[in-house]
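In: mind looking at a prediction? Sequence and model below.
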Amino acid sequence: KLPGTTKVIEQAKNGNDVVLTLDSSLQSTVESQLQATMENENAKSAWCIVMEVETGKVLAWASYPTFDQNEHKEIPSYQDAISTSTYEPGSVMKPFTYAIAMDTNVYPYNQTFSSYQFWYNYDPNTAKISRVAIGTKTPYPYIADALDEDFGTITFDQGLAFSSNVGICELLANYVNYSQYCDYLDKFGFFQKVNTPYVAQSLGVKNVGLPTDYLSTGFGQASSITVLQLCQAYTSIFNDGTMMRPYVIDSIVDSDTKQTVKKYKKKAVGTPISSQSAKEVQELMSHVTDEGASGHRFKMDGIDLLMKTGTAQIYNENLGKYDPAYHTSSVMAAAPANDPKVMVYYGLVSTNITSYSAEPFKKIMRDTLQTYGVSTTPTTQTQDTYEKWESYSMPSLVNHTIDYAHEKMKDKKVHFEVIGDGTSVVGQYPDANITINSNDRIFVLTNGSKITMPNMTGWTRKDITVFWQLTGIGIKTSGYGKVTSQNVEEGTTISTDTKIEVTLE
């Protein structure tokens, strides 16, 4: 104490208690599975976040490498992989490109594209990207699917199931408007801080100025984001268009009086897409776990999932190019598929990009559903479903007999719908030579004068639209998903005057 100064003693006060939204059991599961991932996959980093879809409440949050807080002599990284580390996410960005195309009414339903190598040129006068013949010399590098895969001529719906980069390029070059695309990225909250209280965050970089970067952003390269931004944006798809803010603090409580000082609740932060667009993207994501699709190995017995997988290159600053060895791999999923309640995003950075174990993700998802009592019973199907994914070329059936049509379709694992009581085919869907897959619904219209009401249970909106277009018989729909009931009994004779109503769930 210096002469002439005053000694002031202030007693310490207890701080407030912070109550987190985390579920201790799920957090333990996530921690153990990420530790196993680090050890078994030779991973540089790994992360996982589990959230409630309808509220944004974070149920588990972990980022590796980590450290023992009791012995933190050496901290391997000060970056949290979920909120402060930015990355190029890869193909988990593709559903947003699809959502934008659908929401702006330019999505090419039922149309096809060639999936092998997207060679292109750019006209600065028209700001138009044009696909050119393979091998054409242009200033721009061609874009291919992973491992230079060739899926042949496929529909855009199939493009998401197969995770086709070329399909994304086709959408962005020929259908989606550039300015609208950029605006929607902002609406989804990318490259902006997520309003999660008390969480340090980074922004990422929107890099869409050059043609190559614009196309690459559509499939998750070139532009960088955070995991937290991605999860917030996905709530808009899983939550029927309404985007929810992720939050990890439930409340702040006075440690002495036990009174709640501050309470945090769910908060909607926008509706970037319509409910219908969200439902349509959900329908496409439900097929990512089909046999032959990109996420089949993550399929879980007794659980219907909405899913998108992602693999991304990582820019290596020391090499001045993308790292030839390490990649980001991740899985975004929500369940149950017919009414998403919880979502899990699991990812890692390692050299093992094609065969890393699916078991950590499955364990986390299974424990999440069991903890929260979410039903794991798949949606009831009224028709057989075929597990194995097979593709076929649609035969030409028009002007042939119905017996001929049955013969041509009998070896194909599809749902074959015959409209009318005629003996010859006068219309078909899809058209001849279009690629079709297992479980697709195929329609033929005959020359008969009598049309009877089919059993539409399990039909999608697309199926209903096709029936309407072929017959001219209007159908009133309510809800989203698949048909669960109809007001006209199966087998009833119907015409353009029949008032048909169906309910989808």
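Out: Perfect, I can see it now.
In: use CA for all of it now, contacts and neighbours both
Out: Will do.
In: so the closest residue to residue 161 other than its chain neighbours: helix, strand or coil?
Out: Leaving aside its sequence neighbours, residue 161 sits nearest to residue 288 (CA to CA, 6 or more residues apart in numbering; 4.5 Å). On the three-state scheme (DSSP: H, G, I helix; E, B strand; the rest coil), residue 288 is labelled coil.
In: residue 288 contacts residue 159, correct?
Out: No. Counting by CA atoms under 8 Å, residue 288 does not reach residue 159; the two are 10.0 Å apart.
In: higher neighbour count, the two?
Out: residue 288 (26 against 22; other CA atoms under 10 Å).
In: structure B:
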Amino acid sequence: GVYNPNELYESGSYKYGKTVFNDYNITGWGTIPMVEGVWHSSNVAFSILANERLGLSRYEDYFKAFKFDQRTGIDLPGEVNSQFDFESPMNVLITAWGQSTAVTPMQILQATSAIATDGTMKQPHLIKKIVNSETGETIRTTNPKEVGQPITAETAKKTREALDGVVNSDVGTGQLYALDNYRVVGKTGTAQIAENGKYLSGQYIHSFVGMAPEDDPELVMYIAVDRPNSDSSTTGPRIMAPLFKDVMDVALRYRSVEPEKQEKAVEASTKTTSSYIGQNREEAVNASTENSFNPIVLGDGDEVIAQSPVKGQSYVVGERLLLKTSESFTMPTLKGW
């Protein structure tokens, strides 16, 4: 209830005690609305929100309400917890714009699930269900439980509206992540890395968490790259964006989500995989191509002995079909996959 997207503030620098924090471009963008500060990923905007509008004590309450202080309990061994130090108010403030803390991708995805829905957080899992491939019988189904309601549905909607401009405005830091056929909203992250008490120069962890479609998100995706090279400020996003876009676009089509805007026709429906085992190479390639697959032949054998996806699995138009023709084969080049 304290965030006003149209509230004006002076970007560039923010003084807390004797310490001055700067926006990443040092001088800022002049006097701008708070929502534009979100689009620019302004440290000053988030400092004002956390310290002056929300208050650091209430900010801590939200940090814990989003369960950033505990493991998610995902079905993976060895899950670690976050690292943070709220003994110092300074650290609490810095945490508001993404530093002085370390959280896991699973914690971020769990928290983001509240923003993507009506404010309800769902516990993440790896496996949706286990099915007997011979009988089709479902052996086990995972029903993700609700683990909290840190915000209201109204707040979740307002947050998505603010994140829309990160990707879809002409000043947003996430413009590279926009899709042609679905409206993505999300938030970029650029975190400095501390070593021996000092920040490394020019070295960052870049990240992006995005969700789509904007009006009623079905999927949330998190992607990060750690110190891609000495000029990571530009190469990080350029490495991540194509991966994010390819995976998110195919995943949305796989779920038969209707495209929101189309510059070219997109087949959004799923198809069911046939068996190509026992066919010769040429027959399998021709038949799978006719069924809208992109066939990849593995090995130099004359006959298909295994395939992926397997018979009965769903696939979307243009998906790759691996056709194995011999037990040993040369690893295909994965560039562009």
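Out: That came through fine. Quantities reported herein were computed from a predicted structural model and do not represent experimental measurements.
In: ok, back up a step: what does the residue nearest to residue 161 of the first structure align to in the second structure?
Out: By TM-score structural alignment, residue 288 of the first structure lines up with residue 166 in the second structure.
In: show the contacting residues for that match.
Out: Residues counted as contacts of residue 166 of the second structure (CA atoms under 8 Å, 6 or more residues apart in numbering) are 38-40, 172-175, 185-188.
In: strands of the stretch 301-450 of the first structure, start to end?
Out: According to DSSP state E, counting those that start in this stretch, the stretch 301-450 of the first structure carries its strands in the segments 306-316, 321-335, 342-350, 391-393, 415-419, 425-429, 435-437, 441-446.
In: centre of the chain versus the first one, how much separation?
Out: In terms of CA atoms, centre = their mean, to the nearest Å, the centre of strand 306-316 of the first structure is found 12 Å from the chain centre.
In: angle of that strand against strand 342-350?
Out: Per axes from the mean of the first three to the mean of the last three CA atoms, to 10 degrees, the angle that strand 306-316 of the first structure makes with strand 342-350 is 30 degrees.
In: and the longest one, by the same measure?
Out: If you take the same axes, to 10 degrees, strand 321-335 of the first structure sits at 160 degrees to strand 342-350.
In: so which elements touch strand 321-335 of the first structure?
Out: On a contact count with 3 or more CA pairs under 8 Å, 6 or more residues apart in numbering; DSSP states H and E, strand 321-335 of the first structure meets strand 306-316, strand 342-350.
In: how close does the residue nearest to residue 161 of the first structure sit to residue 326 of the first structure?
Out: Separation of residue 288 of the first structure from residue 326 of the first structure (CA to CA, to the nearest Å): 24 Å.
In: now swap in residue 273 of the first structure and tell me
Out: 34 Å.
In: more neighbours: those two, which one.
Out: Neighbours per residue (other CA under 10 Å) separate residue 273 of the first structure from residue 326, with residue 273 holding more: 23 against 19.
In: in contact with the aligned partner of that one in the second structure, which residues?
Out: Matched to the second structure by TM-score structural alignment, residue 273 of the first structure sits across from residue 151. For residue 151 of the second structure, the contact set (CA under 8 Å, 6+ apart) comprises 114, 119-120.
In: just the ones in helices from the residues you listed, please.
Out: Mapping those onto helices (DSSP state H) picks out residue 114.
In: please enumerate the helices of the first structure.
Out: 24-40, 94-103, 156-162, 165-174, 178-187, 211-218, 227-238, 275-285, 359-371, 402-409, 461-471.
In: and the ones you listed: which comes nearest residue 301 of the first structure?
Out: Nearest to residue 301 of the first structure, of all these, is helix 359-371, at 10.1 Å by CA to CA.
In: so that closest one matches what in the second structure?
Out: By TM-score structural alignment, helix 359-371 of the first structure lines up with residues 242-254 in the second structure.
In: how much does the matching stretch stray from the first structure?
Out: With mean CA distance after the TM-score superposition for the first structure, stretch 242-254 of the second structure departs from the first structure by a mean of 1.6 Å once superposed.
In: distance check, residue 219 of the second structure against residue 186 of the second structure.
Out: Taking CA to CA, one finds residue 219 of the second structure at 12 Å from residue 186 of the second structure.
In: look at these two and report which has more neighbours.
Out: Each of residue 219 of the second structure and residue 186 has its neighbours counted (other CA under 10 Å); residue 186 has more, 31 against 17.
In: so what does that one match up with in the first structure?
Out: Under the alignment (TM-score structural alignment), residue 186 of the second structure maps onto residue 307 of the first structure.
In: isn't its match up against residue 336?
Out: No. Here residue 307 of the first structure lies out of contact with residue 336, judged by CA under 8 Å, at a distance of 10.8 Å.
In: list the contacts for residue 165 of the first structure?
Out: Contact partners of residue 165 of the first structure, counting by CA under 8 Å, 6+ apart, are 143-146, 219.
In: mind running it again at 6 Å?
Out: The contact partners of residue 165 of the first structure, taken as CA atoms under 6 Å, 6 or more residues apart in numbering, are residue 145.
In: can you find the partner of it in the second structure?
Out: In the second structure, residue 165 of the first structure lands on residue 43 (TM-score structural alignment).
In: with residue 115 of the first structure instead?
Out: Aligned partner of residue 115 of the first structure by TM-score structural alignment: residue 11.
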